[in-house]
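Peer 1: mind looking at a prediction? Sequence and model below.
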Amino acid sequence: MPDKIFADQRLADVYDYFDSSERPDLDPYLKLAEDFNVQTVIDLGCGTGNLACKLAARGKEVIGVDPAAASLHAAKRKTYADMVKWVNGTIAELPDDVKTDLITVTGNAAQVFLTDEEWLSTLRKCRSHLVRGGRLVFEVRNPEKEAWKSWQRESSSDVIDVPEKGKIETWSELLDVQYPLVSFRNTFVFHSDGTVITSESTLRFRSKTEVIDSLSEAHLIVEDVRDAPDRPGLEFVFIARNPD
C-alpha cells in the first residue's frame, strides 16, 4: 500500500506545491533521455506525473506507473497528461511484451523497496521490460550523509498558501532508525478547516556497493554512478544497462 502522502487525494492534490516548482532534480533525467536518444520511457513510481509529462512534451512515448491512484488522478490533470499512458500499480502489472528504451525511478522512490527480495524482484522485472541496451536510471540517498538527522519539525516546518485551498502547514518528524530502515512522519494542517492529516513512511538505505551488487545480481551492467547535480554529495544516480 502506498503511503498516505501519495494515496490521500487531499494530500496528492497539494503535493506539488510543497516541492520546487522548477523540479531541478528532474533535469538530469530529461537530459539523459536526449543523450541516449530514447523514444520510449517507463516512469516507475511516477507520482503526480511531473517527469512523465515533461518527457511527453518532448515527444517521448511514456508510460507512468504508480500504485497510488490519488497521485495519478492529480497527474492526469497536468498539461500533456493525455499523451501519457497511466498505469495504477507496480511494474508487475505491465504486460510482458511491453518493452522500453529507458526506465526512470526518481524522487528516491527506489528506497521504498524495504526487503532485498522485493528490490531484486523489481530490478529483474525492470530488466525484462528493457530492450537490449536499454537503461534503468534511478537515484538513492547516500546513507553516509545520514539525511534523517534533519527530519525534525524545527528544521522542516513550512507554511504555503495554495490557490483555492488556503494555507497549509507541514513538518516532518523522525520516528525510528533501525538501520538500514528509517521511519518518519509527515504532518499536514489545513488552516481552512483545521484538518490534520499524518502520513508515516519507511525507507531503506543501501550503500553504493550494495546497490551495485544488487544490479549485478539482476544481470544489469552498471555504466555509471553520478552525483545528483542539484544535491552534490548527498545522492547517487545509477545508470544501468540491459546487455540482453
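Peer 2: Perfect, thanks for sending it. The structure displayed is predicted, hence computed values, not measured ones. Numbering: from 1, shown residues only.
Peer 1: alpha carbons only for contacts and neighbour counts from here, please
Peer 2: Noted.
Peer 1: a helix runs through S155, doesn't it?
Peer 2: Yes. Read with DSSP: H, G, I helix; E, B strand; the rest coil, S155 is one of the residues of a helix.
Peer 1: okay, it and T187: tell me how far apart.
Peer 2: According to CA to CA, to the nearest Å, S155 and T187 sit 14 Å apart.
Peer 1: take the one below as the second:
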Amino acid sequence: MTADLLYNDPALVDFYDLVNTGDAELRRCLALAGDAKSVLDLGCGTGQLAAAFADGRAVVGVDPAGAMLDVARRRPAGEHVEWVEGDARTIRIGRTFDLVMLTGHAFQVFLTREDQLAVLGTIAAHLAPGGHFLFDSRNPAVEAWRDWVPERSEEMVSHPRFGMVKGWYDARMEADGIVSYRTWYEVAATGQMLMAESKIAFPSKDEIAAGIEATGLVAESWFGDWEGGAWTPASREIIPFGRLR
C-alpha cells in the first residue's frame, strides 16, 4: 500500500479528530472490554480510543503513520500508552492481550484478501487465552460511498489553526470493487486547498466471516452498529466480537 496523505501529511492529520468523534464507538468498546487489563489497538490513528483505555490498563497503540502517532503522544493520557509505529499485517509485539481492537474502519484499508487475512492473523497472534477481538467494516450492501460526493458531503469545520474550512469528498467505485475517494479541504480565509486520495475495500459479512474462521478466530457476536444492535443485511456496520477458537 502507498502512504495515504490523509494519515501521513501533518496538515491533513490535524483535521482527523475534528471530523471523527467516535463517541458511540468509544462507549461500546469500553463496555465490551469488560475487565480486560491489557489492550492492543491496531490502527490506533490519533489515539482517541487507546488513550481512553489507558486508565488502569496496559495499552499498546499501533499505527503505520508517524504523523498520527505524533498527535497521539500529545493527547491527554497519551503518556500512559505505548505507541508503536508498525504495520498491522506484519507487526508482532511479542506478548498477548485481553482485548485486540481494529476500529475506525481501519480493516477496510487492506485491499486484498491476502492483506485482510494477514491482519486477522495478527489479531489471532496477539490474543491471550480468554481474550477477545473487536473490529468494524462498513456493510457494502448499504453503499455508503454514494453519499461521498460534493453535494452530499460538504460541511464547514472550525479548525484551530486555519479557521473555517470547507470539506467534502468525491468517490467512485472501481471495477475491482475498491472504492477510490478524494478528501478535500478549502481554507475560507486564504483559499488554500488540501487534498488526499484514498482507496478502501468493502468486504461482505460472509467474506469477513470466512477470514475469521481461516485464521483461528470465532465471532461470538455480530453487531450492526455501535449502539449494540444485532447485525442485519441492512445494517450500516459489520462489527464482529469474538475470541480464539
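Peer 2: Cool, got the structure. Just so we're clear, the structure is a prediction, and the values are computed from it rather than from any experiment.
Peer 1: coming back round to it: looking at S155 and T187 of the first structure, which is more packed in?
Peer 2: T187 (17 against 11; other CA atoms under 10 Å).
Peer 1: residues in the second structure aligned with whichever strand or helix holds that one?
Peer 2: Secondary structure assignment for T187 of the first structure, by DSSP states H and E: strand 181-190. Aligned by TM-score structural alignment, strand 181-190 of the first structure falls on residues 178-187 of the second structure.
Peer 1: and stretch 184-191 of the second structure, how far apart are its ends?
Peer 2: Start and end residues of stretch 184-191 of the second structure are separated by 12 Å (CA to CA).
Peer 1: right, I mislabeled it, should have said stretch 79-91 of the second structure
Peer 2: 22 Å.
Peer 1: list the helices and strands the helix ranked longest in the first structure packs on?
Peer 2: The residue-count maximum for a helix in the first structure (DSSP state H) belongs to helix 116-129. Helix 116-129 of the first structure sits against helix 208-217, with contacts defined as 3 or more CA pairs under 8 Å, 6 or more residues apart in numbering; DSSP states H and E.
Peer 1: in the second structure, what stretch matches the helix it packs on?
Peer 2: So helix 208-217 of the first structure is aligned with residues 205-214, judged by TM-score structural alignment.
Peer 1: what about A69 of the first structure, neighbour count?
Peer 2: Number of residues near A69 of the first structure (other CA under 10 Å) recorded here: 21.
Peer 1: V13 of the second structure too?
Peer 2: Applying other CA under 10 Å, I find that V13 of the second structure has 20 neighbouring residues.
Peer 1: that one: what's it in contact with?
Peer 2: By CA atoms under 8 Å, 6 or more residues apart in numbering, the contact list for V13 of the second structure reads L6, Y7, A67, M68.
Peer 1: narrow these to those in helices?
Peer 2: Per DSSP H, the subset of the contacts of V13 of the second structure in helices is L6, Y7, A67, M68.
Peer 1: quick check on those residues: which are buried?
Peer 2: Buried by 16 or more other CA atoms under 10 Å: L6, Y7, A67, M68, out of these.
Peer 1: got the angle for the longest strand seen in the second structure vs strand 179-187?
Peer 2: Longest strand in the second structure by number of residues (criterion: DSSP state E): strand 163-173. Angle of strand 163-173 of the second structure versus strand 179-187, following axes from the mean of the first three to the mean of the last three CA atoms, to 10 degrees, is 160 degrees.
Peer 1: so what touches strand 163-173 of the second structure?
Peer 2: By CA under 8 Å, 6+ apart, strand 163-173 of the second structure touches 145-146, 148-150, 153-159, 179-189.
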